[in-house]
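Asker: sequence plus predicted model, see below.
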Amino acid sequence: MIRKRLALWRLPAIAVGAAVAIGVAGCGGDSGTDEASGPAKIRVLLNAQPATLDPIAGARSAQVVWATMIEPLINTDSSLEPERTGLITDWKRSSSTKWTFTVRSGVKFSNGEPADAAAVANTLKLTRDSKTSILKPYFANVASIEATDDATVEVKTKRPQYDLPYLLTTVYLVPPKYYEEKGPEGFSAAPVGTGPYVFEEAKPGREISVKVNPDYWGDKPKNTGITFTWATEASQRLALLQSKSVDVALDLPPTQAEQARKAGLQVVETESAMKITAFLDATKPPFNKAELREAAALAINRDEIVQGIFNGKAAADAGVLNVKPGTQPVDKVTPDPAKAKELVGSSSPSVNLTYPAAQYTNIKEVAESIGASLEGVGFKVKYRSVDYGTLVKEVAGRQIDGMYLLAAVPNAAIPDFFATGFMKTASITGNCPDPKIDGLVDKAREQKDATAAQQVYDELNTLAVVDKHCYVPLYRQLYAYGTGEGVQGVVYGPLNTFDFTEATR
C-alpha cells in the first residue's frame, strides 16, 4: 500500500517529465467537489509534462503521476529497504540463483484483470525482454521467470544476484491483456493498474487527472483525486501557488522558495536522492582521450556550484555509487584548474555540453557554470539545450558525444542501480566501456549481501570516477516544493515516489 510504503518520509519531490510548452489552462476553477468542507481534488503543479505514463518504457521521473494508478511489486520502508506490505508479500532465496516470490491474493486491476502471479511474471518478462524497457539492463542476468501457481513466482538467475528484491521495488505491475492490446503508447494514453487511483482523463498539453479507485485493495484516499498540470517557469509555478490556482507546486528554486516563505506559504525543503551528474562520453572525441576527461573533471568545482547557484541549498557529492543521502565515496576528485589547463595544453578541444531544458532546478545556470569552468582551462564549449525526452533517446541511442548533464536517481537503494545502469558497457549510458568495470559490477552483485558487496563498489567508484574520469558527480539537490494554505498530508519518499492519498485541503 502506498501509504505504508512511504510512512515516515516527508521529503520533497523530484522534477518530472519532458520539458514542453506551459500547460496551466486547467489549473484554476473547479476544485473537484461541490462542498468546500468535503473531500477535494488535489491540484498538483509539475515543472514539465511527463514524457510517458508507461512504467515499462518510461524514465522513473514520471512516476509521480503513474504511481497514483500503478503500484510497484515490492514496497520500501523508511530506511529504503524492501518490505513485505505490497503486491509481493514475501520472498525466499533457496539457492544462490533461485528466488521465490509470494504474490498478494485477491487483488485485481481496475479493469478487472487478476493481479496474480501470472501478471507479475508477465511484467517481469516485459521488463527483461521488451525493446522499449527502460530497466532492461538490470534484468539481463535473469534466466527464467515462471508463475508456478496463482500466488507464486519463481525467478532463476544465470549468476548469483543478491539484490533482486531491491530491483523489484522499481518494477510497476501492468495488466497483461490490456498492455498487450494497447501497446506502450496506448497504455500511456490511459494507464490501468492496481493503485488507489484510476485514470480519469488527459487534456493533451494541459492536464492529467486521476480519481479514487473505489475497489482499491488498501486504504482509500482522503481526497477525491488529483489533477496534474505543469509550468516550465519557476516564477509561474510560484505565481499559480500564490493565486491559489494550485495546491502543490513542485520544484521551487531557492529564490522562489524564499519568496514563497515570505508570502506565508509552506515550503518543504530537503536533500533528495537525486544526484546531478556530468557524463563524459569516452567513446568519442574529445573525451576518448583520458587526459581530456581528467582535465574536465579537475576543472569543475562542485562546491562553487552549490554555493554560487543554490546559495548552499544543495549537497555537493563526489561519488556515483553512494546512493543514500548523507553518504560520500571513499575516494574523490579534488578540483585543480591549474593542472587541468596543463592537460589541455594548446589543443583547444571542442566540447558539446548537453543539458535537459527545464528538467532540473537551475539546470541552465549549472550548465553555464560548468561551461565557463571548461573554457577557463582551454576547452571550446558549445551548449545544447534539449528537452528531457530527446536527451534520454540520444543517450540510449548512443547519439550523443562530449558531456551531458543527467540526474542519477536511485530508484532502488542499491549501488548496482547506478553500476549496471550507468557503468557497464551494456548500460543505459554506455559512455565508459571497460572490461574491468564490467567484471567489478558482476563481482559485486555476486556477493552474499549488501555489506559484502560494499568494498567492491568502493573499488568500482574509484576506478570509474577517480581514475578514468568518466563521470563528474556534482550535487544532490535540496529540493523544495510549496503547498497552499490548509494543504496537508503530501508525503514524499527519497526514491522519487509521492503519496497523495493522505493529502487534504
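Answerer: Structure's in. What do you need?
Asker: only C-alpha atoms for contact and neighbour calcs from this point on.
Answerer: Will do.
Asker: looking at the chain, which residue reaches furthest from the middle?
Answerer: residue 346 (39.7 Å; Cα atoms, centre = their mean).
Asker: distance of that residue relative to residue 299?
Answerer: Noted for residue 346: a distance of 16 Å to residue 299, by Cα to Cα, to the nearest Å.
Asker: ok so, going back, for the nearest residue to the residue farthest from the centre of the chain once chain neighbours are set aside, give me its contacts.
Answerer: Nearest non-adjacent residue to residue 346, counting by Cα to Cα, 6 or more residues apart in numbering: residue 378, 7.3 Å away. By Cα atoms under 8 Å, 6 or more residues apart in numbering, residue 378 lies in contact with 341, 344, 345, 346, 347, 348, 349.
Asker: and residue 387, how many residues sit next to it?
Answerer: 19 (other Cα atoms under 10 Å).
Asker: make that residue 291, sorry
Answerer: When neighbours are counted by other Cα under 10 Å, residue 291 comes out with 17.
Asker: helix, strand, or coil at it?
Answerer: Classification of residue 291 using DSSP: H, G, I helix; E, B strand; the rest coil returns helix.
Asker: got the contact list for it?
Answerer: 343, 344.
Asker: next: residue 57.
Answerer: 132, 133, 134, 184.
Asker: ok, structure two:
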Amino acid sequence: MLTSTKTGTFRFVLVAVLMLLLQACQAGEETTPAGANAGDETSTTASGTQTRSDEGGTDGRGGTLVVAMTAGNVPLPDIVPTEGSEGRRFVTYQLYDGLVRWDLSRDDATSVPRPGLAESWDISEDMMTWTFHLREGVKFHDGTDWNADAAVFGLDRILNQESEWYSASLGGAIATYTKKIDSYEKIDDYTLAIHMKEPYALLHWDLTWVRFASPDAVKTYGNDGYIQHPVGTGPFRFVSMEQGVNMILEPNTEYWGEVPKLDQLILRPMPEASSRLAALQTGEVNWAEVPPPESMEMLRQEGFQVLLNNYPHMWPIILNLQVEPWDNKLVRQAANYAIDRDGMANDLLGGAANPAVQFMYEGHDWYSEDGTTYSYDPEKAKELLAEAGYPDGFETVFVVPSSGSGNMWPLPMIEFLQQNLAEVGIDVEVEVMEWGALIQTYRPGFPPGENVGGVMVSTGSYAPMHAFDRNFASTSVPPAGNNKGLYDNQRVDELLREVQVASEEEFIPLMKELNSIVTDDAPWLFVVHDLNLRVVASNVKGVVMAQNWFIDLDTVWVE
C-alpha cells in the first residue's frame, strides 16, 4: 500500500521482486610528493561492453546534443549545483574549471588528475605548502581575467567566513575536499600558494572538485542572484534556464582548452526512467542516462548505442550504526551475506552492474584479494544473526530515493534487496523520498530521534580521500563528510593518516588494507557497482566513457 504524507515522503512495505595516483603532474618539472605515482592508471574496462560511441572520424563538428538527465529538476548552476552529483556532472564540469581537472580521455584506465587552471604545481618537501602556477591568458565567460586574485576570491567564497562573499551552503557542500586547507595566498598575479593543516600529498585529487566562478559576476549579482547569471571559464557558456524544463548551454569559443564540437547542449531533467526511454525512442532527446535495464537489448536492436564501463561508483545502503541492531558488526555482516548480488546485477539489472562483494570493485588497484568478500549465503546470514542474538530476525527502516543522481533504478532494486533480507528474517520497511528532499534531509546525517536503520545514497570513490576519508574517517561525520552512520575505527583513522604521506611502495598496500577493514566491518550494505549506463542515438559521435563519474562533452558532436 502506498500512502502520501504531508512531507512528501511515501512510506510503504514492498513485498515482491520486480525484477590512482598521480599521472597528471607530468605536465612540468614540479616536485611530486612521496607516493605521487601510487595507484597509476589501471586497465579495467568492462569486458564485452561498448565504451565509446561510434566516432565516425575525429574531425566531425556541430549538432545539438539533448541530454535526458536523471535529475528531478534543472540543477541550479553555482560551482556546487543542486541535484547532487548529476548537477556536478552536467553543469559544474561544463561551465567551470578548477586548478586541477580529471583526465577523461581514456576508457581503459582509471581516471587521474591533470592540470586545469593551474599549468603545474610544486609541493614543499614537508608537504605543507602547494604552489600552483596558474594558466595565463584565460578569460571568464564575461571577459574578465583568470588570475591569482580570482583564485583567492573563489577560495574565500567557500572557506573564509569573514568574506562578504562567503557562502555557507557552498562551503559546507564542498567541505570534504577543503578540510585539509589551512590558508592560501597570492604570491604574484599567476602564482597561488595553499598551506595545509598537516603534511598532505593528495591535494591535487581533492581540488578536482573545487571550481571557480567569475568574481565580477558574483559581486554584480550576489550569491543568491548569481545562479541566474553563472559565469565560469569552462568549455560551455550559460544561455538560459527554465526550472522543470531545461538548461541551454553553448560552446565557449574562447576556451583555453579544446573548444567543444557541439553547436548547442540542452540538459533536460527526467527523473523517471520510462520517460527517458520514451524521449529517446521518439527523438525528443539523443542522449539518455540510465534508461530501464530491460530496454538495453531492444535499444541496441533499434540502432541506439548502449554504453557501459567500470567506474568507482556503488549502490549501497549506508547503515545507521547508532541504532540497534546495526551497531552490531555480526548483524551488518549477516545482512551483507543475505544479498543475491549476482541476481540483482545480471537478472534484475540486465548486466548494467557488477556485484559489490567488497567496497572497491574487483580489478581496482585497491581491491583486497585476501580480504572478506560477501558471497550470497543466506544460511551463513542466519547463523550470524543467531550469534548476534537475533535468531528470529528484526524490523528496520530504510530510506531510498525515488530516482536521481547515480541512483540507477532504486525502487525495483530496493524491492529485490528487501526480499533478500526478508528471507533471513530482516523485515525492511521502506520510505521513498524525492531525491532533492532526501539530500537535504540526510546530508547532515541521520535525523536524531528517528529509528531509521539505513539510507540509500549512491557513492563514488574516485580518489583516495574521496573514497575512504570522506565516508569512513571518524572526523568525517556530517557536515565534514559522508560518514552518516558515525562509523569509528581507530585503525582506519591511522591508515588514512599514513596514506596522505605514503611513499609509492606503501600506498597501494595501505589502500588495500583500508578496503579490507571497511569491507569486514560492513558499515554499509555493499550491493552493486554500477557500470554508468547511458544510451545515445546512432548519430552521436565522439563519446568516451571514462572510468569516472564525469564525462568530457568537448569531444562529442551530432551528425
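Answerer: Thanks, I have the structure now. Quick caveat, the model's predicted, so the values are computed rather than measured.
Asker: picking up where we left off before, surely the residue farthest from the centre of the first structure is within a helix?
Answerer: No - counting by three-state DSSP, residue 346 of the first structure is not found in a helix; it is coil.
Asker: in the first structure, what residue corresponds to residue 409 of the second structure?
Answerer: For residue 409 of the second structure, the aligned residue in the first structure is residue 362 (criterion: TM-score structural alignment).
Asker: any residues touching stretch 550-559 of the second structure, and which ones?
Answerer: 60-65, 89, 93-94, 104-105, 235, 258-262, 539-545.
Asker: again, 7 Å this time
Answerer: Residues outside stretch 550-559 of the second structure that contact it (Cα atoms under 7 Å, 6 or more residues apart in numbering): 60-65, 89, 104, 235, 258-262, 539-543, 545.
Asker: check stretch 154-170 of the first structure too.
Answerer: Surrounding stretch 154-170 of the first structure, the residues in contact under the criterion Cα under 7 Å, 6+ apart are 72-76, 82, 96-101, 141-148, 411-412, 445-449.
Asker: what do you get if the cut-off is 6 Å, keeping everything else the same?
Answerer: 72-75, 96-100, 141-146, 411-412, 445-446, 448-449 (Cα atoms under 6 Å, 6 or more residues apart in numbering).
Asker: one more: stretch 106-123 of the first structure?
Answerer: 103, 147, 150, 151, 152, 153, 173, 176, 193, 194.
Asker: can you show me the helices along the stretch 251-400 of the first structure?
Answerer: 254-262, 290-299, 302-310, 337-344, 363-376, 388-396 (DSSP state H, counting those that start in this stretch).
Asker: how about the third one, aligned to which bit of the second structure?
Answerer: Mapped onto the second structure with TM-score structural alignment as the criterion, helix 302-310 of the first structure occupies residues 341-349.
Asker: again with the last one
Answerer: Per the alignment by TM-score structural alignment, helix 388-396 of the first structure matches residues 435-443 in the second structure.
Asker: ok, residues contacting that stretch?
Answerer: Contacts for stretch 435-443 of the second structure (Cα under 6 Å, 6+ apart): 401, 404.
Asker: any idea how far the closest residue in space to the match of residue 409 of the second structure that isn't next to it in sequence lies from residue 12 of the first structure?
Answerer: Spatial nearest neighbour of residue 362 of the first structure, excluding adjacent residues (Cα to Cα, 6+ apart): residue 253 at 6.9 Å. Using Cα to Cα, residue 253 of the first structure is found at 12 Å from residue 12 of the first structure.
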